[in-house]
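K.L.:
got a predicted structure here, sequence first:
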Amino acid sequence: MIGRLNGVILEKQPPDLLLDVAGVGYEVQLPLTSFYALPDVGKAAIIYTHFVVREDAQLLYGFCTQTERSLFRQLIKANGVGPKLALTILSGMTAQHFVRCVQFDDISTLVKLPGVGKKTAERLVIEMRDRLKEWGVTSTTPITDKLLLSDDEALFAPPASAEQDAVSALVGLGYSPLQAAKAVKQYVTPGISSEQLIKAALKSMI
């Protein structure tokens, strides 16, 4: 079991990360909430991982915190939730936000996530409630996943790839191309990065 990686970031293309650990390049998929917290390419990073072995592939999922990894592991135990859907859920909201949705039966927010219909959301609330009751989230706990976009972005137009990369990342998470393009388009401003576009688009759809 690979539980933790400490290396240098070689490539970043949400949600995929290539991490150099002692000369070995590990391909890791991260939820976008973790992806936002990564340092730049060429910088060192510590990633907590979960290794999944299938008949046709061996996949490594990564998280910036052990809390996110713990929630991911709880999610994939739920009926009908595989690693891809768990990754999508944690890309659309922080672990803290998800726990609040479960503890306060917020079905309406969960169904806005791609791949989560009403029945899946209801099942998640029922199955996850007891597993998450010790996480300490209350109705007054502040949610720290507010979108932060500064008003003094660089005065240069963003490269076309920033918008394209954002759309591709959202499509990879399960949103339709039309839905992804529409959500991203409204946030394209001079100097904005693909990661900021992804984050802003996700917030608008939740």
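P.N.:
Structure's in. What do you need?

K.L.:
please make it C-alpha for all contacts and neighbour counts, starting now.
P.N.:
OK.

K.L.:
relative to residue 27, how far out is the closest residue to residue 117 other than its chain neighbours?
P.N.:
Nearest residue to residue 117, sequence neighbours excluded (CA to CA, 6 or more residues apart in numbering): residue 111, at 5.2 Å. Distance, residue 111 to residue 27, using CA to CA, to the nearest Å: 30 Å.

K.L.:
okay, pairing it with this:
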Amino acid sequence: MIGRLAGILVEKNPPQVVIDVQGIGYELDVPMSTFYNLPENGEKLALLTHFVVREDGHFLYGFASEAERFAFRQLLKISGVGARLALSVLSGLSVGDLAQVVARQEVGRLTRVPGIGTKTAERLLLELKGKLADALPTSAPAADSSHNDILNALLALGYNEREAGVAMKQLPADTTTSDGIRQALKLLSRV
């Protein structure tokens, strides 16, 4: 079992990366949440991994955090969810967002992830209930509520989860809903 790789990042082609570990190049598929945080080619990198052996090949999946790998493994336990769909879920939602979606049973946010229809979303919500509670962010309820309102407003305006998430990270923690939406739109218009 390969649980972790540390080496030099050689190549980045979404969703795949190649890491040179003492002369051996390991090819891994990573969720976009990990991909966006990778260093430049030629720099040192360490990723947690999940190794899958199937009849048609051996596959390595890489993750920047233990929470991502844990969520990936929980998704794989669900009937009808393979590695590609699990990567798609983690590319469309951060682990914290996924935990919130499951806690609130938000089918609509899951169906925005490519490859997930209503029935699959409902099955994911049912199977993951209570399993991702540790991934929920520990923030004040009022700030959490205004951040969720801002996020939902950005999604309603047509921005995807990644774009909205990037803008949300740049907002101060105590931002009100109306100010947060205004600031996020300014940030997104610069991109």
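P.N.:
Great, that's in hand. Just so we're clear, the structure is a prediction, and the values are computed from it rather than from any experiment.

K.L.:
before we move on, the earlier item: for burial, what's the neighbour tally of the residue nearest to residue 117 of the first structure?
P.N.:
Residues near residue 111 of the first structure, counting by other CA atoms under 10 Å, number 17.

K.L.:
what residue of the second structure matches up with it?
P.N.:
With TM-score structural alignment as the criterion, residue 111 of the first structure lines up with residue 111 in the second structure.

K.L.:
shouldn't that match be in contact with residue 118?
P.N.:
Yes. With contact defined as CA atoms under 8 Å, residue 111 of the second structure counts as touching residue 118 (6.1 Å).

K.L.:
quick check: residue 108 of the second structure vs residue 125 of the second structure, distance?
P.N.:
Separation of residue 108 of the second structure from residue 125 of the second structure (CA to CA): 11 Å.

K.L.:
just want to know which of these two has more residues nearby.
P.N.:
residue 125 (21 against 13).

K.L.:
tell me roughly how far the strand or helix carrying residue 89 of the second structure lies from the first structure on average.
P.N.:
Using DSSP states H and E, residue 89 of the second structure maps to helix 83-92. After superposition onto the first structure, helix 83-92 of the second structure sits on average 0.5 Å from its aligned residues (mean CA distance after the TM-score superposition for the first structure).

K.L.:
and the next element down the chain from that helix?
P.N.:
Where DSSP H and E defines the elements, the next helix or strand beyond helix 83-92 of the second structure is helix 95-104.

K.L.:
average gap between that following helix and the first structure?
P.N.:
Comparing helix 95-104 of the second structure with its match in the first structure after superposition yields a mean distance of 0.6 Å (mean CA distance after the TM-score superposition for the first structure).

K.L.:
just the buried positions in that helix, please.
P.N.:
95-103 (16 or more other CA atoms under 10 Å).
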